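Undergrad: Sequence and predicted structure are below.
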Amino acid sequence: MGHAEWARDLAENLLRKPLPRRWAHTQGVAARAESLTPILGEEADLLTAAAWLHDIGYAPDLVDTGFHPLDGARYLRDVHQADARICRLVAHHSCAVYEATERGLLDALNAEFGLERPELVTALTYADMTTSPDGLPLDVSDRLAEIHSRYGPEHICNTTKARRLLPKVPGCRGTPDLGLRPKALRASSVWSLSVPCRSPTFSQVRDILQKFLRREDLHGQRRFLDQHPCL
């Protein structure tokens, strides 16, 4: 049994009944991750496994700190002795470092789980932030707007994720305006951000990953990481 197959069974067991919408999102993220198989080759199994497991820290039985990347990664490490690379990806997915800072958990996060290779973190961020809560493909700006709407403007997710992540996902530019638009709210349960921002395309992610995997364009890699420090 590969990592991904094991991870799917575990995530389903933890999420499907208590958190059906979270389970739907997880299935969509895993599908996005799996679509990168032609690029990642053997490492696609690792990324897909992390995608299945990235949100298990929300499972009621796993909640400890209330910070789901850390709770999920600790569970994988301590209970299942999971591959350390999967634990690192889960612990640091989608700019978790910023929310950890807000929660006073940055030292614990970094002490227990180092950073995984940037190309894999980039790929997992792409999969997570372009998938709706119902598992459907979604533009990253709409995804952030949905998060903001679901949690409310004062929630810690919204004081960190949108401001930090939107300019740092490949293909996104500008600073989001998190003000509510009443007309958009009346028209849809998902309200929009005022700054146009397109999600990272498959070709953009493909090009980034291929350069990393071929170990080419070292200056470009360094420049990319300087521009996108949370990845």
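TA: Received the coordinates, thanks.

Undergrad: from here on, contacts and neighbour counts on C-alpha atoms
TA: Will do.

Undergrad: Check which helices and strands the helix or strand in which T125 is found is in contact with.
TA: In this assignment (DSSP states H and E), T125 forms part of helix 118-129. With contacts defined as 3 or more C-alpha pairs under 8 Å, 6 or more residues apart in numbering; DSSP states H and E, the packing partners of helix 118-129 are helix 20-34, helix 44-53, helix 84-91, helix 140-151, helix 202-213.

Undergrad: Outside of the longest one itself, list whatever touches it.
TA: Residues external to helix 20-34 that are found in contact with it (C-alpha atoms under 8 Å, 6 or more residues apart in numbering): 11-12, 15-16, 44-45, 47-49, 51-55, 123-124, 127-128, 131-137.

Undergrad: Buried ones among those residues?
TA: 11-12, 15, 44-45, 47-49, 51-55, 123-124, 127-128, 131-133, 135, 137 (16 or more other C-alpha atoms under 10 Å).

Undergrad: another one to put next to it:
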Amino acid sequence: MYPNMDGGLVSWAFQIAAAELGGPLPRRWTHSQGVAARAVELARLLEADCALLRAAAVLHDVGYAPRLALTGFHPLDGARFLRDVHGADERLTLLVANHSFALMEAEERGLREVLESEFPPLEDQRLVDALVWCDMTTTPDGEPTTAEARVAEIVSRYGADSVVGRFIRRASPDIFAAVVRVETALTAHPR
């Protein structure tokens, strides 16, 4: 059962992500937990949307779960699972579907029209940037890092000429700009 947008949302999201990623993909689960931990750091910027960001952060890679990987494109597979199986909130599914400039990767995979028609980009730039920051400043092992180091790690892991390598190189200016916007907002709103 899918909870309302309250305190139960985060625990529900953690349960779903743990069930789907914890056993088959423990490193992906560790990364997702680290991304969700980064989301807590943005609470003062997002206030009412903090629970939504934390839920999206822990669920952003759920589409990698082997039983959910129907298209092989994890943002689309994860968002469909959340929408179709769990009846998840539209903003949550849009964040998962479009996290970290997924439309660019969808284009590389010939899935842009599909992704865009089912899950158009969320218009709330604060939330979009926040999820990019959380994901792109967290290592595969769940530790904080810089966006530059994270992009370099992704290119190294997948290869520069792979679909993911081409996408991440194309998306890197947008990723870096989103990270700068979030870090500027954090500096302007100290604890």
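TA: That came in fine, so what should we check first? All of these numbers come straight from a predicted model, not from anything done at the bench.

Undergrad: hang on, the earlier thing: adding distance to K168 of structure 1, write the helices and strands packed on helix 118-129 of structure 1 out as TSV.
TA: Output for these, formatted as TSV (distance: least, C-alpha to C-alpha, whole Å):
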stretch	distance to K168 of structure 1
helix 20-34	19
helix 44-53	20
helix 84-91	17
helix 140-151	11
helix 202-213	13
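
Undergrad: Nearest to H3 of structure 1, out of the ones you listed?
TA: For H3 of structure 1, the closest of these is helix 44-53, at 5.6 Å, according to C-alpha to C-alpha.

Undergrad: Might you calculate how far the closest one sits from the centre of the chain?
TA: Offset of helix 44-53 of structure 1 from its chain centre (C-alpha atoms, centre = their mean, to the nearest Å): 12 Å.

Undergrad: L213 of structure 1 corresponds to which position in structure 2?
TA: In structure 2, no residue is matched to L213 of structure 1 (TM-score structural alignment).

Undergrad: give me the number of residues near L213 of structure 1?
TA: L213 of structure 1: 12 surrounding residues under other C-alpha atoms under 10 Å.

Undergrad: and it, what is it in contact with?
TA: L40.

Undergrad: separation between it and D71 of structure 1?
TA: According to C-alpha to C-alpha, to the nearest Å, L213 of structure 1 stands 30 Å off from D71 of structure 1.

Undergrad: any idea which residue sits dead centre in structure 2?
TA: Compute the mean C-alpha point of structure 2, and by C-alpha atoms, centre = their mean the closest residue is H60, 3.6 Å away.

Undergrad: what do we get in structure 1 for it?
TA: Under the alignment (TM-score structural alignment), H60 of structure 2 maps onto H54 of structure 1.

Undergrad: Just want to check the distance between that match and A31 of structure 1.
TA: Distance of H54 of structure 1 to A31 of structure 1, computed by C-alpha to C-alpha: 13 Å.

Undergrad: Then E42 of structure 1?
TA: Using C-alpha to C-alpha, we find E42 of structure 1 at a distance of 16 Å from A31 of structure 1.

Undergrad: of these two, who's got more company?
TA: Per other C-alpha under 10 Å, whichever of E42 of structure 1 and A31 has more neighbours is A31, with 19 against 10.

Undergrad: That one -> structure 2?
TA: Aligned by TM-score structural alignment, A31 of structure 1 pairs with A37 of structure 2.

Undergrad: and if you look at S149 of structure 1?
TA: Aligned partner of S149 of structure 1 by TM-score structural alignment: S156.

Undergrad: Spit out the contact partners of A147 of structure 2.
TA: By C-alpha under 8 Å, 6+ apart, the neighbours of A147 of structure 2 are 133, 136-137, 175-176, 179.

Undergrad: distance of it from T137 of structure 2?
TA: Distance from A147 of structure 2 to T137 of structure 2, counting by C-alpha to C-alpha: 5 Å.

Undergrad: Also E116 of structure 2?
TA: Here the criterion is C-alpha to C-alpha. By it, E116 of structure 2 lies 25 Å from T137 of structure 2.
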